[in-house]
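[1] sharing a model that was predicted from the sequence below.
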Amino acid sequence: MARIMIVDDSTVMRMNLKKILTDVGHTIVAEAQNGKEACAQYEKYRPDLVTMDISMPVMTGVEATKAIVSKFPDAVIVMISALNQKKMVYDALKNGAKHYIIKPIDQEKVISVLNEVLRTDVST
């Protein structure tokens, strides 16, 4: 299973994602509350996949994605977004994110997207 980093400024969202992901066998290697922390944690842990909230204080998910992908082109990042953030999702995808999930999240949706991204990443 994958080694995953969860990035979200909401403690509740991080806890929900952690439960969903660990229940199916993934390992959470790091968590971050903002994009700046995410960049530092990515460099330290080099996770197989990152779930990245799009809207956070200090540094947005789009900015963090761009920074991580510029240094680590093989980074696999999935954006977590609210419905009204389509332009930010597009910007994130343009800057290296592999996929996105629209809130509210549910286990089936999260697992489906992560399996698709991990399967695609392994085959490339």
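    Okay, I see it.
[2] C-alpha only now, for contacts and for neighbours.
    Noted.
[3] what about the residue nearest the centre of the chain, which helix or strand?
    By CA atoms, centre = their mean, the mean C-alpha position of the chain lies nearest to residue 51, the distance being 1.6 Å. Element membership for residue 51, per DSSP states H and E: strand 49-53.
[4] which residues does that strand contact?
    Contacts with strand 49-53, where a contact means CA atoms under 8 Å, 6 or more residues apart in numbering, come from 2-9, 60-61, 65, 75-81, 118.
[5] residue 25 - how many residues pack around it?
    By the other CA atoms under 10 Å criterion, the neighbourhood of residue 25 contains 12 residues.
[6] next one for the comparison:
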Amino acid sequence: MAKIMVVDDAAFMRQMLKHILENAGHEVLCEAADGAEAVEKYRAFRPDLVTMDITMPEMEGIEALQRIRRDDPDAKVIMCTAMGQQRLIVQAIQNGARDFIVKPFQTGRVLEAVSKVMVSF
């Protein structure tokens, strides 16, 4: 199973994702509350996969994605977004995100995205 870093500025969203992932047998290696913390923790922990919120204080998810991919071009990042942020999703995919999931999270879709990204790359 995958070692995952969960990045979201909302603690309850991190908890919700952590619950879904751990119940499916994945390990949540670490969490971050903003993009800057995500970049630091990625360097320190080197998770197999990152779930990254797009909209956060300090540093947005897309900037954090760019920095992580600069350090590690093979980084596997799934973006998390609210409904109606299609422009940001396209921008994230263009910057190397492997997939995206929409809030509120649906367990099946979260696990489908994780499986797809872990198997295909």
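    That came through fine. All figures in this text were calculated on a predicted structure; none of them were measured in a lab.
[7] circling back: mind checking which of the contacts of strand 49-53 of the first structure land in helices?
    Counting by DSSP state H, the part of the contacts of strand 49-53 of the first structure found in helices is 61, 65, 118.
[8] what is the burial count for the equivalent of the first one over in the second structure?
    When you say that, I think you mean residue 61 of the first structure. When the second structure is aligned by TM-score structural alignment, residue 61 of the first structure is paired with residue 61. Residue 61 of the second structure has 28 neighbouring residues, counting by other CA under 10 Å.
[9] residue contacts, the nearest residue to residue 61 of the second structure once chain neighbours are set aside?
    Closest residue to residue 61 of the second structure apart from its sequence neighbours, by CA to CA, 6 or more residues apart in numbering: residue 54 at 4.2 Å. Contact partners of residue 54 of the second structure, counting by CA under 8 Å, 6+ apart, are 60, 61, 62, 79, 80, 81, 88.
[10] among the residues you listed, who's most crowded?
    Across the contacts of residue 54 of the second structure, neighbour numbers were computed from other CA under 10 Å; residue 61 holds the maximum, 28 neighbours.
[11] wait, isn't it in contact with residue 36?
    No: with contact defined as CA atoms under 8 Å, residue 61 of the second structure does not reach residue 36; the gap is 9.1 Å.
[12] in the second structure, which spans are strands?
    Ranges of strands in the second structure, per DSSP state E, are 3-7, 27-32, 49-53, 77-81, 99-102.
[13] and those strands, which is most packed in?
    With neighbours taken as mean count of other CA atoms under 10 Å, these reach their highest mean count in strand 49-53, at a mean of 27.
[14] how far away from the center of its chain is it?
    Centre-to-centre, strand 49-53 of the second structure and its host chain are 1 Å apart (CA atoms, centre = their mean, to the nearest Å).
[15] how close does residue 66 of the first structure sit to residue 49 of the first structure?
    The spacing between residue 66 of the first structure and residue 49 of the first structure, counted by CA to CA, to the nearest Å, is 15 Å.
[16] for residue 13 of the first structure, same thing?
    17 Å.
[17] what of residue 117 of the first structure?
    Distance of residue 117 of the first structure to residue 49 of the first structure, given as CA to CA: 9 Å.
[18] looking at the first structure, which of the contacts of residue 54 of the second structure hold up?
    Here is what carries over to the first structure from these, by both residues aligned by TM-score structural alignment, their matches' CA atoms under 8 Å: 60, 61, 62, 79, 80, 81, 88.
[19] as TSV, the ones in helices among the contacts of strand 49-53 of the first structure with distance to residue 45 of the first structure would be great.
    Formatted as TSV, these follow (distance: CA to CA, whole Å):
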residue	distance to residue 45 of the first structure
61	18
65	16
118	17
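[20] ok, these vs residue 101 of the first structure, which is closest?
    residue 61 (13.1 Å; CA to CA).
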